[in-house]
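Asks: generate a structure from the sequence data that follows.
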Amino acid sequence: MDRPEQTLSAVLDAGELLLTSGAEAARVEDTMRRLARAYGFVRADVLTITASMAVTVRTADDQVITQTRRILRRGTDMRCIEAVNELSRKVCVNPIPPEELHARLEAIRTAPDKLRCRLPLAYLITSGSFAVFFGGTWRDGIAAMLCSVLLYVIGVLGDRISLQPLVLTMVSSAAMCAAAALTVKTGMGQNLDYIIIGNIMLLIPGIPFVNSMRDIFVGDTITGLLSAFEAVLRALAIAAGCALVLMQTGGGAV
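Replies: From the prediction side, this is the model:
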């Protein structure tokens, strides 16, 4: 095999893109093992946790290579996960040069969203719908939708400056609660609790928590516990952000 180190690096690129896009550890490890076998490695041992990946492979001439990759930030991007899965299936059937695999993965990572309005529209619909679903009025739904715009803007700005996720969650929660209190104070909204609930649904780490349970069930106990603990920390950050504002406004009495 020519340039096994470069080949393994390309395999790690695929795993990193999956993990940073919100894929569960079992999917990441399985994809990397399949790609490694497709490129001729006789054995591949993969360890993936929330913040790191380590891969050790053995070549046909009994050469052992180990590479690691530090994971600093993770999010949720089903578009990337689907694209990488499709690419990996094609590569397993018909392997391509590692340079081309790296280029295609980079194209997936940097590909612009063709429907840029999709995410802000989802924010509006989700917040407004849940505010009404839990018992709020139509005015509460509109107020929740306005607050979700602030959440979206803060999320975009936080990603641009690489703000630490827990800090970003707390800041988003506090700003959203302040905006919700303002809508009630000005008469735009009626029920502060329903407006806040509608927007909290946007911040709850549902996918990371579900992935952590799946990792635990399939035997990746360490990864699952780390992911579950991270989800709990994010939930606490949401509560802390809301509490900081509500204590200043006197709770529901605004």
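Asks: okay, CA-based contacts and neighbour counts for the rest of this
Replies: Will do.
Asks: part of a strand, is residue 44?
Replies: Yes: under DSSP: H, G, I helix; E, B strand; the rest coil, residue 44 sits within a strand.
Asks: now it: how far from residue 179?
Replies: Going from residue 44 to residue 179 by CA to CA, to the nearest Å gives 51 Å.
Asks: can you check residue 157 too?
Replies: For residue 157, the distance to residue 179 (CA to CA) stands at 17 Å.
Asks: what do you get for residue 187?
Replies: 12 Å.
Asks: neighbour count for the two, which is higher?
Replies: residue 179 (22 against 12; other CA atoms under 10 Å).
Asks: quick one: the strands in the protein, in order.
Replies: Taking DSSP state E as the test, the strands found in the chain are 43-49, 52-58, 64-70.
Asks: and the first one with strand 64-70, angle?
Replies: Same thing as strand 43-49. Orientation of strand 43-49 against strand 64-70 (axes from the mean of the first three to the mean of the last three CA atoms, to 10 degrees) gives an angle of 20 degrees.
Asks: nearest to residue 90, of the strands of the chain?
Replies: strand 43-49 (19.3 Å; CA to CA).
Asks: could you also give me the structure for this next sequence, so I can compare it with the first?
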Amino acid sequence: MEEKYRVLADTAVLAGEIMLKAGAETFRVEDTIRRILRTSGFEHCEAFVVTTGIMITLESSKAGTISLNRRVSSKSTNLGVIDQVNTISRQFCQGELDLSETFQQLKNLTPVRYPEWLTYLCMVLTAAFFTLILGGGPAECFVSAFNGLYFMISRILNRRLHLNDFVFNMFASFFMAFTCIAIQTLILPELLAEPAIAGSIMALLPGLAMTNGIRDTLEGDYMSGAARIIEAFVIAASLALGIGVGMECCRLLLQALV
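Replies: Okay, here's the model as predicted:
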């Protein structure tokens, strides 16, 4: 019987870990873990989740106490994975899946992934159309679409170098701003650099992190909410720093050459 409860705890932590890595809000992760743990019938079922870790406790006067900690370091955004885990956990809580089936399905969960070419194409189109929304013309849209190539290059390099998000975003935004100023100075003097740069970085902005931070804060989870909001500001700062340095470096280089 004790082994069953340990498997239940492992299942709950695994579900929470997958959701947290996929970008789920902490209150949603806690809710899913608690739903799974309550099927044990223990007197106390607690889950404490922050953006970097999960702690759970199962406590009963008859069966004793089971406590697990799990650190979560890598995170990305994958709403399809969150939906899959939600579906599996609900099926388990409703009795449609037994414990071993639930654990195996979570363990063998296949993340929802799109082809690389489709991801890159969407980045290029996102940059171009946001530039159009921000007041840019055909020339600005073309430049921002070209800047989407830097996102591809940065992503490929990041797989090999394993850079953190701050360096990754700063690297990409630096070359985006550098390219816009260079084209404006050397090729198209009438180019509007502001909408071209803004459209180029739009897909890199931390909208999900800010949204999750606000939602966690409204749910009363101030620690995780503040952490996500700080994460969003750090990402925004890296983009601003990359753009500022890129623009200034380009101007200094062109002045030296001229």
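Asks: circling back to that earlier point, reformat the strands of structure 1 as JSON lines; add mean neighbour count and distance to residue 148 of structure 1.
Replies: As requested, these are exported to JSON lines (neighbours: other CA atoms under 10 Å; distance: least, CA to CA, whole Å):
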{"stretch": "strand 43-49", "mean neighbour count": "19", "distance to residue 148 of structure 1": "32"}
{"stretch": "strand 52-58", "mean neighbour count": "18", "distance to residue 148 of structure 1": "33"}
{"stretch": "strand 64-70", "mean neighbour count": "14", "distance to residue 148 of structure 1": "32"}
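Asks: so can I have a markdown table of those showing distance to residue 115 of structure 1?
Replies: Listed next are the strands of structure 1 as a markdown table, based on distance: least, CA to CA, whole Å:
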| stretch | distance to residue 115 of structure 1 |
| --- | --- |
| strand 43-49 | 32 |
| strand 52-58 | 32 |
| strand 64-70 | 31 |
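Asks: so which of these gets nearest residue 144 of structure 1?
Replies: With CA to CA, the closest approach to residue 144 of structure 1 among the strands of structure 1 belongs to strand 43-49: 35.9 Å.
Asks: elements contacting that closest one?
Replies: Packing partners of strand 43-49 of structure 1 (3 or more CA pairs under 8 Å, 6 or more residues apart in numbering; DSSP states H and E): helix 25-38, strand 52-58, helix 221-249.
Asks: repeat that for 6 Å
Replies: Contacts defined by 3 or more CA pairs under 6 Å, 6 or more residues apart in numbering; DSSP states H and E place strand 43-49 of structure 1 against helix 25-38, strand 52-58.
Asks: possible to save these as TSV with distance to residue 105 of structure 1?
Replies: Putting those into TSV (distance: least, CA to CA, whole Å) gives the following:
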stretch	distance to residue 105 of structure 1
helix 25-38	13
strand 52-58	17
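Asks: so which of these comes closest to residue 130 of structure 1?
Replies: helix 25-38 (30.5 Å).
Asks: show me what counts as buried in that closest one.
Replies: By neighbour count on 16 or more other CA atoms under 10 Å, the buried set for helix 25-38 of structure 1 is 25-29, 31-36, 38.
Asks: as JSON lines, those residues with distance to residue 95 of structure 1 would be great.
Replies: Listed next are those as JSON lines, based on distance: CA to CA, whole Å:
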{"residue": "25", "distance to residue 95 of structure 1": "23"}
{"residue": "26", "distance to residue 95 of structure 1": "22"}
{"residue": "27", "distance to residue 95 of structure 1": "20"}
{"residue": "28", "distance to residue 95 of structure 1": "18"}
{"residue": "29", "distance to residue 95 of structure 1": "18"}
{"residue": "31", "distance to residue 95 of structure 1": "14"}
{"residue": "32", "distance to residue 95 of structure 1": "13"}
{"residue": "33", "distance to residue 95 of structure 1": "14"}
{"residue": "34", "distance to residue 95 of structure 1": "11"}
{"residue": "35", "distance to residue 95 of structure 1": "8"}
{"residue": "36", "distance to residue 95 of structure 1": "10"}
{"residue": "38", "distance to residue 95 of structure 1": "6"}
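Asks: residue 199 of structure 1: which of these is nearest?
Replies: For the buried residues of helix 25-38 of structure 1, the nearest to residue 199 of structure 1 is residue 25 (28.6 Å; CA to CA).
Asks: what separation do you get for that closest one and residue 128 of structure 1?
Replies: Counting by CA to CA, the gap from residue 25 of structure 1 to residue 128 of structure 1 is 33 Å.
Asks: how many neighbours does residue 205 of structure 1 have?
Replies: For residue 205 of structure 1, the count of nearby residues is 16 (other CA under 10 Å).
Asks: gap between it and residue 133 of structure 1?
Replies: Counting by CA to CA, the gap from residue 205 of structure 1 to residue 133 of structure 1 is 20 Å.
Asks: now do residue 97 of structure 1
Replies: Between residue 97 of structure 1 and residue 133 of structure 1 the distance, using CA to CA, works out to 52 Å.
Asks: tally of neighbours for the closest residue in space to residue 158 of structure 1 that isn't next to it in sequence?
Replies: If the residues on either side of it in the chain are set aside, residue 158 of structure 1 comes closest to residue 168, at 6.3 Å by CA to CA, 6 or more residues apart in numbering. Neighbour count of residue 168 of structure 1, defined by other CA under 10 Å: 21.
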